[in-house]
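A.B. asks: missing the sequence, but the structure's below:
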């Protein structure tokens, strides 16, 4: 993890190769840090360590904001960047495509974790709402009818205090 976030300069226009290279490097650095963090989050969610994964959210949001700001700067300066540092632009595009694949994997892992969590909560809710009285008592009781038809009905309890 980076000790300090990469700095995306506020100047909207790139005027020379040094500025172009600086912008590409800053955006690449932000993308690299963000990719690393998303990879960690994915691994933690896969391992079931959701709390640890959630602790990375503030830093992930910060890096995503820096990256998006950089992408906007790149869009504004696309012509100058293509003229001054075309190879670095190609590398950044390739890194961006790899990041998109990482995000797709991350989203699939998060969707799976969400589905499993919802299933567990749904099962717990169904168990909690299940009637807690014995099926053999009350107006709809069928005591004696079909007793031997259910071989796995469970143990029988006899009260000697009656």
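C.D. replies: On my side now, so go ahead. Because the structure is predicted, anything quoted here is derived from the model rather than measured.
A.B. asks: Every contact and neighbour count from this point should use C-alpha atoms.
C.D. replies: OK.
A.B. asks: distance of the residue minimising distance to the centre of the chain from residue 31?
C.D. replies: Against the mean C-alpha coordinate of the chain, by C-alpha atoms, centre = their mean, the closest residue is residue 110 at 3.9 Å. For residue 110, the distance to residue 31 (C-alpha to C-alpha, to the nearest Å) stands at 20 Å.
A.B. asks: Second structure for comparison follows:
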């Protein structure tokens, strides 16, 4: 099962051991490829190389689509797989547990990066707002706005997404 096998077509029907083994081998290969893409992405984000880490997103999407299609086919052929390739099915189950741990780690890394960047943007906005607020006799003062938008703090916050 290659990445190109994600095209819709007739449902896969496994009827012998050779077909079952080939299917499981392909599904495991797709899982390894997707796992490698997730690990590269996590390592890049951890190192602060966000743009570099996200260059693998198209391939990751293809691997994820192939993996999802493969899981659906495995569920539809669960009885045949258990009958024709029980040992290899156990290998798939073990690989699935390892893969779930990689996915969880990737999600944690991405959530941490998102929280950090949101915190940075919030701190930047507060700092910009603080520098725009004039002080009169040491106390913050807001000049009246002819537009009724809150005075000096009503300007837009601009930041670069290309960092």
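C.D. replies: Thanks, I have the structure now. No experiment lies behind these values; they were computed from the predicted model shown.
A.B. asks: on that earlier part again, by contact count, what packs against the helix or strand harbouring the residue nearest to the centre of structure 1?
C.D. replies: Assigned by DSSP states H and E, residue 110 of structure 1 belongs to helix 86-129. Using 3 or more C-alpha pairs under 8 Å, 6 or more residues apart in numbering; DSSP states H and E, the elements in contact with helix 86-129 of structure 1 are helix 17-46.
A.B. asks: Would you mind pulling the contact partners of the next helix or strand after the helix it packs on?
C.D. replies: Toward the C-terminal end, the helix or strand that comes next after helix 17-46 of structure 1 (DSSP H and E) is helix 50-54. When contacts are defined by C-alpha atoms under 8 Å, 6 or more residues apart in numbering, helix 50-54 of structure 1 is touched by residues 40-42, 44-45.
A.B. asks: With structure 2 overlaid, how far apart is helix 50-54 of structure 1 on average?
C.D. replies: After superposition onto structure 2, helix 50-54 of structure 1 sits on average 0.9 Å from its aligned residues (mean C-alpha distance after the TM-score superposition for structure 1).
A.B. asks: Quick one: distance of that helix to the chain centre.
C.D. replies: 10 Å (C-alpha atoms, centre = their mean, to the nearest Å).
A.B. asks: Relative to its centre, which residue of structure 2 is most distant?
C.D. replies: Computed with C-alpha atoms, centre = their mean, the residue of structure 2 farthest from its C-alpha average is residue 137, at 50.6 Å.
A.B. asks: any idea how far residue 15 of structure 2 is from it?
C.D. replies: 85 Å.
A.B. asks: cool, residue 114 of structure 2 as well?
C.D. replies: Relative to residue 15 of structure 2, and taking C-alpha to C-alpha, residue 114 of structure 2 is found at 46 Å.
A.B. asks: again, but for residue 95 of structure 2
C.D. replies: According to C-alpha to C-alpha, residue 95 of structure 2 and residue 15 of structure 2 sit 24 Å apart.
A.B. asks: and if you look at residue 120 of structure 2?
C.D. replies: 56 Å.
A.B. asks: Same question for residue 93 of structure 2.
C.D. replies: For residue 93 of structure 2, the distance to residue 15 of structure 2 - C-alpha to C-alpha - is 21 Å.
A.B. asks: ok, now residue 41 of structure 2?
C.D. replies: Distance check for residue 41 of structure 2 against residue 15 of structure 2: by C-alpha to C-alpha, it reads 38 Å.
A.B. asks: more neighbours, these two?
C.D. replies: Neighbours per residue, other C-alpha atoms under 10 Å: of residue 41 of structure 2 and residue 15, the larger number sits with residue 41, 25 against 13.
A.B. asks: Tell me who's in contact with the more buried one.
C.D. replies: Contacts of residue 41 of structure 2 by C-alpha under 8 Å, 6+ apart are 53-54, 56, 106.
A.B. asks: could you flag which of those residues are buried?
C.D. replies: 53-54, 106 (16 or more other C-alpha atoms under 10 Å).
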